[in-house]
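Undergrad: Sequence first, then the predicted structure, then my questions.
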Amino acid sequence: MRVAFSPVYRYRLPAGHRFPMDKYTLLPEQLLYEGTVTESQFFTAQPLSEEAILRTHTPDYWAKLRDNGLSRKDARAIGFPMRPELVARGRIIARGTLDCARFAFRDGVALNIAGGTHHAFADHGEGFCVFNDIAIAANELLHAGEVNRILIVDLDVHQGNGTARIFRDEPRVFTFSMHGARNYPARKEQSDLDIGLPDQTGDEIYLDTLRWHLPGLLDGLKPDLVFYLSGVDVLQTDKLGRLGMTVQGCKERDRFVLEACHRRNLPVAVSMGGGYSDRLATIIEAHANTFRVAASLYD
């Protein structure tokens, strides 16, 4: 099992900002401390090439990012002031997801301690997302002829609107998003399968819904690769979510997805996605469970 780690640059978001950057440093420390992973399992990706970026994002958007030329309106849509170091880190994160996919072909699973930036469209970013890491990885693998069929399982609390739009006319990629119906974004795109859940949906209904839909998708589509976006903003404690799941229920969600892929010998690349609970310890515990489940199944 390989784990991508992207360095967190010494860049502080404005005071009171709701995006928890510290989790990207604390999560690998926790995983190492408890022995879920070892140092040898971590890797840091190289920056994603411009050629790979342009298979997914438009030349105009990339030029604005590269030259620090986003307008204030563009930056507001993303959700934080843009800096060159954040663009540089985004390139490493996106390459990490691509590398995880390739490691998954060999090891069965690989996980990125970052990524899941599913609100980035081809021509703009929004919702804390600059590059769409899963879309970039999927397009690169399709271009290289390494896969013919991809399933994206997006279980972040927010609909993967950017991903849905990017692959709207791509039959080789099936997008499945299960999210809060009344949550961001207010204007949803159309995934191949969207399941909008009512506010305060708890563990039982959430897991029953997932169990009803996912096996049929895996068996019917027979994908060469699964991308799994394992956001923990489905928790009842999440400031930006509206669902009612417990930490244990979130762990059972991860177990069901990864076991379903493992049982069918389907490689799965995991991107971490969102998590915005008040207590940072809750975020770390929920994210760590994804890695613990993967390690128990694949090591």
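TA: Alright, I've got the coordinates.

Undergrad: alpha carbons only for contacts and neighbour counts from here, please
TA: OK.

Undergrad: can you tell me the helix or strand for residue 218?
TA: Assigned by DSSP states H and E, residue 218 falls within helix 203-221.

Undergrad: which is the next helix or strand following that helix?
TA: Heading C-terminal from helix 203-221, the first helix or strand you meet, by DSSP H and E, is strand 225-229.

Undergrad: Helix 203-221 and that following strand, what's the angle between them?
TA: When axes from the mean of the first three to the mean of the last three Cα atoms, to 10 degrees is applied, the directions of strand 225-229 and helix 203-221 differ by 160 degrees.

Undergrad: And for the following helix or strand past strand 225-229, what's in contact with it?
TA: Counting by DSSP H and E, the element after strand 225-229 in chain order, helix or strand, is helix 247-263. Helix 247-263 has contacts (Cα atoms under 8 Å, 6 or more residues apart in numbering) with 108, 203, 207, 210-211, 214-215, 218, 226, 230, 232, 234-235, 267-268, 282, 285-286, 289-290, 293-294, 297-298.

Undergrad: quick one, what contacts residue 131?
TA: Neighbours of residue 131 in contact, by Cα under 8 Å, 6+ apart: 57, 90, 91, 94, 117, 120, 121, 125.

Undergrad: and the gap between the third one and residue 80?
TA: This means residue 91. 17 Å (Cα to Cα, to the nearest Å).

Undergrad: Over to the second one?
TA: From residue 90 across to residue 80, the span is 14 Å (Cα to Cα).

Undergrad: Pasting the second one now:
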Amino acid sequence: MVKIAWHPLYAHPLPEGHRFPMVKYELIPEQLLHEGVITAANLFSPEALDEEIVLLTHQQAYWQQLKELSLPVREQRRIGFPLTGQLVERELRIAKGTVQGALFAQQVGIAFNVAGGTHHAGSNWGEGFCLLNDQAIAANYLLKTGLAKRILIIDLDVHQGNGTAEIFYDKPEVFTFSMHGDKNFPFRKETSDLDIALEDGTANEVFLEKLKAILPVLLAHQPDFVFYLSGVDVLETDKLGKLALTKAGCRERDRIVLQFCKDNRLPVQVSMGGGYSPAIKDIVDAHCSTFKIGLDIFE
């Protein structure tokens, strides 16, 4: 059975004045349950991640500041909101959900996290609403435990996965691929193993052609596991994205990636990433499509 990480704390509201569309984390599982796409048995509720696993990816000094809520104000501004204990616990549960999801994916082919995709968190910094890098943590866990030897991270959020790129810059076991808006956040990019920067206004045809052309090339890395960041901030309706994919284009993007994983017998863990369309329905519909396509391909 395909497993999906979700916890009520995912939708915990940010401090006043720092709210963004976190309600999607409640609505996505509700919509999937309402439509009969999943049952309650598909959902699992992650506990907080153990510190020793955090430290496989993040530096001790940075983690200590998060744990003790002593991160300098300047660094909290970089993250985008004031640090609280509940926010740290939220990130620990998201990361544990991705770690557990990776283990589930090795059993049945695919697993999802309703949240996650916190790819702006580097080894010693948080940024862009990201404190801990869930997919980087899970990748390092698989490598440390010998459950994977070569990992591919496919990041198709509209923003470059700068934290992920920094974490794995000199780690040949992990190949990082990011296709993102060139003139979008973060304005200081890191260097992934492969970066494809897109012009503002890039629409379905160009995006999908580039994606289809590059995926077969990535097999040269000989991965035995894939992490996929499926942000829906690529949509033309997104207020932060600057790209122009339609919902149909976004669905085809997910189909291409997940069929690629299935065809090449690569287990894949999927984290949702960003989505900032003004209408919450557009965000939820696009994210729910990712789940539906994955379930259709792998079940």
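TA: Noted; the coordinates are in hand. Here the structure is a predicted model, which is why all the values come from computation and not from measurement.

Undergrad: of the contacts of residue 131 of the first structure, closest to residue 13 of the first structure?
TA: For the contacts of residue 131 of the first structure, the closest approach to residue 13 of the first structure (Cα to Cα) belongs to residue 90, at 15.4 Å.

Undergrad: element containing the closest one?
TA: Going by DSSP H and E, residue 90 of the first structure is part of helix 84-107.

Undergrad: What residues of that helix count as buried?
TA: Neighbour-count burial for helix 84-107 of the first structure, counted by 16 or more other Cα atoms under 10 Å, picks out 86-87, 89-105, 107.

Undergrad: Same check on stretch 224-242 of the second structure?
TA: Neighbour counts over stretch 224-242 of the second structure (16+ other Cα under 10 Å) mark 224-238, 240-242 as buried.

Undergrad: Now do the helices in the second structure.
TA: 24-34, 51-54, 60-67, 73-79, 85-108, 134-144, 162-167, 204-218, 247-263, 280-298 (DSSP state H).

Undergrad: Could you single out the most deeply buried of those helices?
TA: Across the helices of the second structure, the average number of neighbours (mean count of other Cα atoms under 10 Å) peaks for helix 162-167, which reaches a mean of 26.

Undergrad: what does that one contact?
TA: 57, 119-123, 133, 136, 176, 186, 189-193.

Undergrad: so how far does that helix sit from its counterpart in the first structure?
TA: Relative to the matching residues in the first structure, helix 162-167 of the second structure has an average distance of 0.4 Å after the fit, by mean Cα distance after the TM-score superposition for the first structure.

Undergrad: re earlier: quickly check the contacts of residue 131 of the first structure for the two that are furthest apart.
TA: Taking Cα to Cα as the measure, the contacts of residue 131 of the first structure have their most distant pair in 91 and 121, spaced 15.2 Å apart.

Undergrad: Closest to residue 151 of the second structure out of the contacts of helix 162-167 of the second structure?
TA: residue 176 (8.6 Å).

Undergrad: Tell me if I'm right that that closest one and residue 160 touch.
TA: No. Look at residue 176 of the second structure against residue 160 with Cα atoms under 8 Å: they stay out of range, at 10.7 Å.

Undergrad: Pull the contacting residues for the residue nearest the centre of the second structure.
TA: When Cα atoms, centre = their mean is applied to the second structure, the residue found nearest the centroid is residue 117 (2.0 Å). Shown in contact with residue 117 of the second structure (Cα under 8 Å, 6+ apart): 133, 134, 135, 229, 230, 231, 271, 272, 273, 274.

Undergrad: what residues does the longest strand seen in the first structure touch?
TA: Longest strand of the first structure, by residue count under DSSP state E: strand 173-180. Residues from elsewhere that reach strand 173-180 of the first structure, judged by Cα under 8 Å, 6+ apart: 138, 149-160, 163-164, 167, 191-199, 241-243.

Undergrad: Write the PyMOL selection for whichever of the residues you listed are buried.
TA: A single PyMOL command is used to select the members of the contacts of strand 173-180 of the first structure judged buried by 16+ other Cα under 10 Å:
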select buried, resi 138+149+150+151+152+153+154+155+156+157+158+159+160+163+164+167+191+194+195+196+197+198+199+241+242+243
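
Undergrad: So which of the contacts of strand 173-180 of the first structure belong to strands?
TA: Residues of the contacts of strand 173-180 of the first structure located in strands (DSSP E): 150, 151, 152, 153, 154, 193, 194, 195, 196, 197.

Undergrad: and the fourth one, what pairs with it in the second structure?
TA: It refers to residue 153 of the first structure. By TM-score structural alignment, residue 153 of the first structure lines up with residue 154 in the second structure.

Undergrad: what range in the second structure does stretch 265-284 of the first structure sit on?
TA: Against the second structure, stretch 265-284 of the first structure falls on residues 265-284 (TM-score structural alignment).

Undergrad: Tell me the gap between that stretch and the middle of its chain.
TA: Relative to the centre of its chain, stretch 265-284 of the second structure is centred 8 Å away, using Cα atoms, centre = their mean, to the nearest Å.

Undergrad: wait, doesn't residue 278 of the first structure sit right on residue 239?
TA: Yes. Using Cα under 8 Å, residue 278 of the first structure and residue 239 qualify as a contacting pair, with a distance of 6.8 Å.

Undergrad: before we move on, the earlier item: what is the helix holding residue 90 of the first structure packed up against?
TA: Where contact means 3 or more Cα pairs under 8 Å, 6 or more residues apart in numbering; DSSP states H and E, helix 84-107 of the first structure is packed against strand 2-5, helix 59-66, strand 109-113, helix 133-144, strand 225-229, strand 268-271.

Undergrad: hmm, 6 Å instead?
TA: When contacts are defined as 3 or more Cα pairs under 6 Å, 6 or more residues apart in numbering; DSSP states H and E, helix 84-107 of the first structure sits against strand 268-271.

Undergrad: quick one: the strand it packs on to the second structure mean distance?
TA: Looks like 0.4 Å for strand 268-271 of the first structure (mean Cα distance after the TM-score superposition for the first structure).

Undergrad: buried residues in that strand?
TA: Those would be 268, 269, 270, 271, for strand 268-271 of the first structure by 16+ other Cα under 10 Å.

Undergrad: All good on my end, thank you.
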